[in-house]
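> Pasting the sequence and the predicted model now:
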Amino acid sequence: MTTYTTIPDLNDDAESLREIRHHIHQHPELAYEEFATSTLVAEKLAEWGWQVTRGIGGTGVVGTLKVGDGPRSIGLRADMDALPIVEQTGKPYASAMPGKMHACGHDGHTTMLLGAARQLARTKRFSGTVHLYFQPAEEYGVPSGAQKMIADGLFERFPCDAVFGVHNHPGMPPGVFLFRKGAFMAAGDKVTITIEGLGGHAARPHLTVDPVVVAASVVMALQTIVARNVDPSQPAVVTIGSLHAGTANNVIPNSATMELSVRSFSEDVRALLKRRISALAEAQAASYGAKAVVKYEEGYPVVVNTDAETEFAAQVARELVGEENVVGNADILMGSEDFAFMLQQRPGSFLRIGNGAGEDGCMVHNPHYDFNDKNLPIGAAYWTRLVERYLSQ
């Protein structure tokens, strides 16, 4: 009977994995600046006997390990970049880089995959080829790290029959796995709207076209799109995350600029949102005598998991942590993820692992967030077992 990796097999590695994760956390690097992180990854992989290729998609790293003569291959992906956030956790390993922080858990994703790399090299209980894709710039937007790695020939140079990725999931206990077949995470687009008015003295507003007033009106009008234009059965989000205008209280500025995050799950809704946002902003501005210039950037597509690979990945999780710790049909998520580009190229699945519930489940992209170290041996064991099962002899 074939023996597959269990979580206790990684218990002895837990402390060293924590040390790696804390080091990466303390030295966060933004998109396409992951020089120290990629060096650490490359050095660890080489130390454990993996063939290492650097510079894929800029700062990306690929580790390759072939065992036996099995014809199949598998790809596992972890993201490495941090966010431009000032950390407020107060942890002893908090960011030493002002204004930069691992506020989305990519330090943990990278470390879990490194833990699997060490275990796979140590046990070699598979026959076939494993490629580990350590990706830069997931947070960047277009062009993202996944796009750049793919453009650099990722799947031609390091081919796989299926590709898998993971993200931590605040709100669920550590070690709980979440899966969903089909569409799982939303497409995400970025919109910049510049309101061009006519500036002047705050005491003589009748001689101006106040872009701040226009922008406020546009913000409120945009809220009607999802409520009144999108089919209520179709998920969609329009969020104005940034609004800037003026530099002094007694000056009406010439312009105001807002940035939107737009999420959707279908191409029809995505097209509707683009059409209505542009038309509404332009018409609303015109009604005040101003002009709206709309820049619409299509970003990450919908994350679509293939059925067979998702069922396989969920079954591996059930074997590892038990049926009670696996959510087989998780709710859709309105967040976006550039792993979607990889899933457009290869069958595969993007899964989630709980990062903590209640007070321990701080949302990502928050200055108080931290990856849960309890997941390090669990995630490493999961990736190892997934490879062993996929490339079973």
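Perfect, I can see it now. Numbering: from 1, shown residues only.

> from here on, contacts and neighbour counts on C-alpha atoms
Fine.

> For Leu243, grab the count of nearby residues.
Number of residues near Leu243 (other C-alpha atoms under 10 Å) recorded here: 17.

> who are the neighbours in contact with the closest residue to it other than its chain neighbours?
Leaving aside its sequence neighbours, Leu243 sits nearest to Met258 (C-alpha to C-alpha, 6 or more residues apart in numbering; 4.2 Å). Neighbour list for Met258: 192-194, 215, 240-244 [criterion: C-alpha atoms under 8 Å, 6 or more residues apart in numbering].

> In strands, which of the residues you listed appear?
Per DSSP state E, strands hold the following members of the contacts of Met258: 192-194, 240-244.

> What is the nearest of those to Leu65?
Closest approach between the ones in strands among the contacts of Met258 and Leu65, by C-alpha to C-alpha: Gly241, at 43.1 Å.

> ok so, going back, separate out the buried members of the contacts of Met258.
Among those, those classed as buried by 16 or more other C-alpha atoms under 10 Å are 192-194, 215, 240, 243.

> got the buried residues for the helix or strand harbouring Val304?
Using DSSP states H and E, Val304 sits in strand 303-305. Across strand 303-305, burial judged by 16+ other C-alpha under 10 Å covers 303-305.

> Show me what it is packed against.
Packing partners of strand 303-305 (3 or more C-alpha pairs under 8 Å, 6 or more residues apart in numbering; DSSP states H and E): strand 182-185, helix 339-345, strand 348-354.

> Pull the residues that contact it.
With C-alpha under 8 Å, 6+ apart as the criterion, strand 303-305 contacts 180-187, 336-340, 343, 347-350.

> returning to that earlier point: looking at the buried residues of strand 303-305, spot the one nearest Asp210.
Of all the buried residues of strand 303-305, Asp210 sits closest to Val303, with 40.9 Å by C-alpha to C-alpha.

> Excluding covalently adjacent residues, which one is nearest to the closest one?
Ala340 (4.4 Å).

> ok, second structure coming up, stack it against the first:
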Amino acid sequence: VATRPGTLMSAANAITVHLTGRGGHGAMAQVEGNVVLALSHLVPRLGEVVAGLSFEGTDCACSAGVVRAGTANNVVPRVATALGTLRTFTPDHLDVALERLRRLVAEVGSAFGVAASFELGESAPAVVNDTAVVARVLDVAARLVGHDAVLVTPPVAPSDDVAELLGRVAGCYLFVGGALADGSSGMHHGPDFAVD
């Protein structure tokens, strides 16, 4: 069992980056106006948006999970899109990250001659545990599974919309460890995740 008082998990903001260019034949694809080339330069740089931003030793995160462009192998499309996530722990982190994202998107758009913008989608606040409730949970967990199996964890970058509930009612979000008999188990959302 692992949890902590105060901020346990980051806030999450869905981001969508839109690029629009002139498109054209793949055999005549120039750098200017090529949204695929622009997107291929932007996506690996998303980490720059949160560089140096951390909370109690845990880094903020920004990454893309979906990249879309084109439908034919010999056509440079007019539109490309990246969908991603921005994870921050404080309102100040979010403000800094959004300004950096704005500058990055504008820079890439200008460098490749494409119209570039981004928008925020769904969001969830940081998961913040109530200190008194956490103390009780840690005490009960230690009696149930033993002190060695109870951890006060550092903050983590994943998020959960239970934050909405914890913003209204004092509570405690916690992690319960699990693994297969051989001790293996992948991370949530990963292909190797398994619970026995």
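Cool, got the structure. Since the structure is predicted, the reported quantities are computational estimates derived from the model, not experimental observations.

> Out of the buried residues of strand 303-305 of structure 1, which comes closest to Glu359 of structure 1?
Using C-alpha to C-alpha, Val303 comes nearest to Glu359 of structure 1 of the buried residues of strand 303-305 of structure 1, at 28.7 Å.

> Now check that closest one against structure 2: what is it aligned to?
Residue pairing (TM-score structural alignment): Val303 of structure 1 is matched to Val127 of structure 2.

> and if you look at Ile277 of structure 1?
By TM-score structural alignment, Ile277 of structure 1 lines up with Leu101 in structure 2.

> Hmm, Ala51 and that match touching each other?
No: if you go by C-alpha atoms under 8 Å, Leu101 of structure 2 and Ala51 don't touch, sitting 11.3 Å apart.

> Who has more neighbours out of those two?
Higher neighbour count among Leu101 of structure 2 and Ala51: Leu101, with 24 against 14, using other C-alpha under 10 Å.

> Checking my notes, the more buried one in a helix, right?
Yes: membership of Leu101 of structure 2 in a helix is supported by DSSP: H, G, I helix; E, B strand; the rest coil.

> which residues touch it?
The contact partners of Leu101 of structure 2, by C-alpha under 8 Å, 6+ apart, come to 46, 49.

> one more time with 10 Å
Taking C-alpha atoms under 10 Å, 6 or more residues apart in numbering, we find Leu101 of structure 2 in contact with 15, 17, 45-50, 62, 86, 95, 107, 117-118.

> and which of the contacts of Met258 of structure 1 is nearest to Lys44 of structure 1?
Gly241 (38.9 Å).

> residue in structure 2 matching the closest one?
In structure 2, Gly241 of structure 1 lands on Gly65 (TM-score structural alignment).

> looking at it, that match is touching Pro44, isn't it?
No: between Gly65 of structure 2 and Pro44 there is no contact under C-alpha atoms under 10 Å: 11.5 Å.

> what are the ranges of the strands in structure 2?
2-3, 6-9, 11-20, 24-25, 54-55, 58-59, 61-69, 75-76, 79-88, 115-124, 127-129, 151-152.

> So which of those strands is the most surrounded?
Counting by mean count of other C-alpha atoms under 10 Å, strand 127-129 has the highest mean neighbour count of these, with a mean of 25.

> ok so, going back, just put the buried residues of strand 303-305 of structure 1 in a markdown table and tack on distance to Asn375 of structure 1.
Putting these into a markdown table (distance: C-alpha to C-alpha, whole Å) gives the following:
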| residue | distance to Asn375 of structure 1 |
| --- | --- |
| Val303 | 23 |
| Val304 | 25 |
| Asn305 | 23 |
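
> Spit out the contact partners of the counterpart of Val50 of structure 2 in structure 1.
Residue correspondence to structure 1 (TM-score structural alignment): Val50 of structure 2 is matched to Val226. Val226 of structure 1 makes contacts with 232, 234-238, 269, 272-273, 276, as judged by C-alpha under 10 Å, 6+ apart.

> Please apply the same query to Ser287 of structure 1.
For Ser287 of structure 1, the contact set (C-alpha under 10 Å, 6+ apart) comprises Val214.

> which residues touch the most centrally placed residue in structure 2?
Computing the C-alpha centroid of structure 2 and ranking residues by C-alpha atoms, centre = their mean puts Thr85 first, at 3.8 Å. Thr85 of structure 2 is in contact with 12-16, 46, 61-65, 120-123, counting by C-alpha under 10 Å, 6+ apart.

> what are the ranges of the strands in the stretch 51-200 of structure 1?
Listed in chain order, the strands of the stretch 51-200 of structure 1 (DSSP state E, counting those that start in this stretch) span 51-56, 60-67, 73-79, 128-135, 162-169, 177-178, 182-185, 187-196, 200-201.

> so can I have a markdown table of the ones you listed showing distance to His25 of structure 1?
Listed next are the strands of the stretch 51-200 of structure 1 as a markdown table, based on distance: least, C-alpha to C-alpha, whole Å:
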| stretch | distance to His25 of structure 1 |
| --- | --- |
| strand 51-56 | 21 |
| strand 60-67 | 18 |
| strand 73-79 | 13 |
| strand 128-135 | 16 |
| strand 162-169 | 15 |
| strand 177-178 | 23 |
| strand 182-185 | 26 |
| strand 187-196 | 26 |
| strand 200-201 | 47 |
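
> which stretch among the ones you listed comes nearest Phe371 of structure 1?
Closest approach to Phe371 of structure 1 among the strands of the stretch 51-200 of structure 1 (C-alpha to C-alpha): strand 162-169, 7.8 Å.

> Next, the contact list for the closest residue in space to Glu119 of structure 2 that isn't next to it in sequence, please.
Excluding its sequence neighbours, the residue lying closest to Glu119 of structure 2 (C-alpha to C-alpha, 6+ apart) is Thr16, at 5.4 Å. Contact partners of Thr16 of structure 2, counting by C-alpha under 10 Å, 6+ apart, are 64, 66-67, 81-85, 117-121.
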